[in-house]
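> the amino acid sequence is not available; the structure is as follows:
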């Protein structure tokens, strides 16, 4: 096949009556077969073509993760046009920039609230012909059209047959170093390669059930969408974050991908609950956790597990781990983690519980998937070996370079930035890493985010941040600072959903602003910092920390939509707090 629409067409022919998608409907779930997906995509694609979508044009999707996102994307691609993704959290000005820069002539918006953002900047988008709203009302002037009214007739197959593998399929905008977002151009072949590579490692099959909540505006979510079409795996789609726990128990999926923040949240909720209960439950949990981690470490080394340890693990599984797996429906075979570094401590806890997280790595510029740990050779702390067909090289300065069919065509309209990032076909990732004896990649840090203290020592902040979060279940985010400073410090934020029950049991304030100043709260954080410091070189240790009264968020700009911390923004927003750490000469 030469395109994603032809891939879908082949899937429909191969397994027309198999379940393709499951989606929320009323108080339950409804399903579509692959044949029914085709019946929804075909008229929508022809309707979009009648509105001007065609080869070389772009259509933006401004919508959360839901069935209509997938169907619309597949319909857009079938016209020969490319999908431009916009996060629902983007401001009106950010939406206008992406729409104008991409040259989108149509936008599919989720609801009237998203339409209102576009209406507020309508005069700034002269080439935007129509907004098609999923859940909303038409405008009197015809500019806004309900999506369910978009339909057409014509030669659908001829339209699909005309698409070439080198044609643009997706424009995904990522933040640039100057603050201007860059549109990453990904072709049909980029995505087809990524799907083929995942299929070749034989990780999942048609008997699995995939639960998808990740933003489809992000390359990770898009990759999963194409992979499931290629392999024929049914996908349950629901992008509501507050429904993840409930959906896992109800759907009982076998496979789910997530950002590390989700796994941290699960771990911290469980750990905080047993801490609060205390007594025998806490002692049993801590014993089971350490037993599981011991078994996980032995598995990673390929070492034999002694009989006594196997017996202890069986008891730990009955008392603790089996109950934890039941929370996720009891059928999870693997979790996949990507988009940010996963703490090794968190990974080993889950693995010990029989909920293995396979950490992977890729950039939007490499079609999201370039490396992935394999179930039979997991090494936590690494992102695994390259996927089949992906090449890797480590530059003299330690930067990871990626080659192969997954590498982007370039940045949209930015030839100089493209030339600086693509070096003779090799993608400069901006990440520092090394390969182990089995060819697995270890990412040590972002090239531009490594801290260099005033003493000339390099520190990898994300590693330390992950360790501290794993050591204290009440924390949402940790931010290690120290570039061009004489020692490292940290800002931490509280996860109030997790910490509030503990605070109530301890008779402490339930407001973050008051709780952060309480000695008991500082004591808990200090204990975690001390625990991690004992494992670090002296120049890496965190000498001081501050607990903030508010969490980092996408809305306030400290987090990306994929929940990664924007380091420069945090430094700007909390500069006074950071500067205050270094005013006391006694801390030097």
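Received, thanks. Given the structure is predicted, the values throughout are model-derived calculations rather than measurements.

> from here on, just use CA atoms for contacts and neighbour counts.
OK.

> give the other helices and strands that the strand or helix carrying residue 97 contacts.
Using DSSP states H and E, residue 97 falls within helix 92-102. The elements that helix 92-102 packs onto, with contact taken as 3 or more Cα pairs under 8 Å, 6 or more residues apart in numbering; DSSP states H and E, are strand 82-86, helix 112-120.

> is it possible to get JSON lines of the ones you listed that adds mean neighbour count?
Formatted as JSON lines, the helices and strands packed on helix 92-102 follow (neighbours: other Cα atoms under 10 Å):
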{"stretch": "strand 82-86", "mean neighbour count": "28"}
{"stretch": "helix 112-120", "mean neighbour count": "17"}
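
> and the comparison structure, right after this:
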């Protein structure tokens, strides 16, 4: 199949902007809980629709008092926290455009984005961020204001705007239309300098409203209780931003968690008790591998692995039944599944708060077997696909017919087209307006309403999309063999000891790989085998560890032809990080930077 369309479910608004929902919801039901915010003691305190509206209004008046005007761009540099959402809706209330900046951005990255977007003001989380902005402020002549969240920017602005009448904010808000730019979101910059994607209020409306209508399981509109989610994805990324907007528009109780480490996240999941989660595959992988290591440490590895196998087979049988190709789990399999549900799966669900039954995964590919395991364990993970340029999801697996290992069908109102060269093209109301101040780059990807994504993929007979790689990442060996590295890298990374994998081989005689290790997994692996805790130099030469990684490579090679397979690999002593310029803030690999940094190691792979 070359093209597949799913009709829109939501009516396209002709007037208004994103902030209207805050005021409309408060007018309709002022006592409805819309947020949860941690108090000084660390306990979650519910925020009603009326309270949130009043906070947004007070902050909006303060922004006007401090000189922010309709159409101005204001940078936000912070981790994910309640105040970010508050500032977003306050800025939208006065017609301004937030410009998200990753909190880990360097001074030069901050300078580029703030200069390119011509921001007039900035919101930072703490003093270190303020110093980062301050180090480049002399090269930002348009920047006039700087507020710091940890220095009570919210309270100071509310006080500054106390004399302004509410109607002044409403006049600004009512001047917005769906075509008005809502934000400038910068791409991850895997292949060069980040580009500013201009996303309109209408882009977010088309994206979020269609998803909410389609995914009743996540956003129940009946009497099944209020949906809730704990947002820990970075709000500087389009995925987190879409969830923020979607939660407000759908009436979901939204909490914020700035720290994605297990030590911080798991206790908050237990107390917040979300009904659904949104994460990248890395998070789901970490949860699974942590549970498996714990089982091994407790001497329960064999029953745990058996439980995993039962969950996968059970989910596969349910998948077959959903697509009419099977009768579902056998009585024996159902009995095994019921036993392990009490012994194993319930513990996993309890770690996520006990109420979570659904999750959404995006940002990169999730291994099919991992998705099946979670489904068999009672948590259905909807894998999807999208870009910053599509306001997040363009495709997603439907609740009633999830096809694991794919990124699903087009979300309502979207068309997916596969070009002659295999490139995925997209069209829909969520497709962006263009790159800020870069007509040439815009013309390269937008063609009569179609977005050329740069990703390669295929559609099956039911319209499910599978992403096979990036056009720019495709390798061509010296023998002329074309290789998409993504399939190999994802399969190698599925091994619990492997953190990252980069496949190389462009203009080389064969394909090879660089592999980094997961420190926690390796520590556990050494402990369970009574091995000394080796340093990086000794560790990468350990023959048993090399044999484990080789198993991962062999497993990956079963997915491709012999000519495309990894012939040799090198285990590196340290991981690729954002700090050394080898990862983007959204944890995507900067391939050219990796190849340059490890040129000696790569050359050595071809001198054997």
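Here it is on my side, so go on. Because the structure is a prediction, the values reported are computed rather than measured.

> quick revisit: make CSV out of the helices and strands packed on helix 92-102 of structure 1 and add distance to residue 306 of structure 1.
Shown next, in CSV, are these (distance: least, Cα to Cα, whole Å):
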stretch, distance to residue 306 of structure 1
strand 82-86, 51
helix 112-120, 58
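
> for residue 181 of structure 1, which of the ones you listed is the nearest?
Closest to residue 181 of structure 1 of these, according to Cα to Cα: strand 82-86, at 11.4 Å.

> what range does the closest one cover in structure 2?
Matched against structure 2 by TM-score structural alignment, strand 82-86 of structure 1 falls on residues 97-101.

> identify all contacting residues around that stretch.
Stretch 97-101 of structure 2 is contacted by residues 71-78, 88, 91-92, 110, 113, 117, 119, 181-186, 235-237 when judged by Cα atoms under 8 Å, 6 or more residues apart in numbering.

> the aligned residue in structure 2 for residue 9 of structure 1: what's it in contact with?
In structure 2, the residue paired with residue 9 of structure 1 is residue 23, using TM-score structural alignment. Residues near residue 23 of structure 2 by Cα under 8 Å, 6+ apart: residue 53.

> whichever strand or helix holds residue 23 of structure 2 vs structure 1, average offset?
If you go by DSSP H and E, residue 23 of structure 2 is part of helix 20-28. In the superposition with structure 1, the average deviation recorded for helix 20-28 of structure 2 is 2.0 Å (mean Cα distance after the TM-score superposition for structure 1).

> how far does that helix sit from its chain's centre?
Centre-to-centre, helix 20-28 of structure 2 and its host chain are 28 Å apart (Cα atoms, centre = their mean, to the nearest Å).

> check which helices and strands the helix or strand following it sits against.
Sequence order places strand 33-38 as the next helix or strand after helix 20-28 of structure 2, per DSSP H and E. Applying 3+ Cα pairs under 8 Å, 6+ apart, we find strand 33-38 of structure 2 packed against strand 44-48, helix 49-65, strand 253-256.

> now do the buried residues in strand 33-38 of structure 2.
Going by neighbour count (16 or more other Cα atoms under 10 Å), the buried part of strand 33-38 of structure 2 is 33, 34, 35, 36, 37.

> give me the aligned partner of the last one over in structure 1.
In structure 1, the residue equivalent to residue 37 of structure 2 is residue 23, according to TM-score structural alignment.
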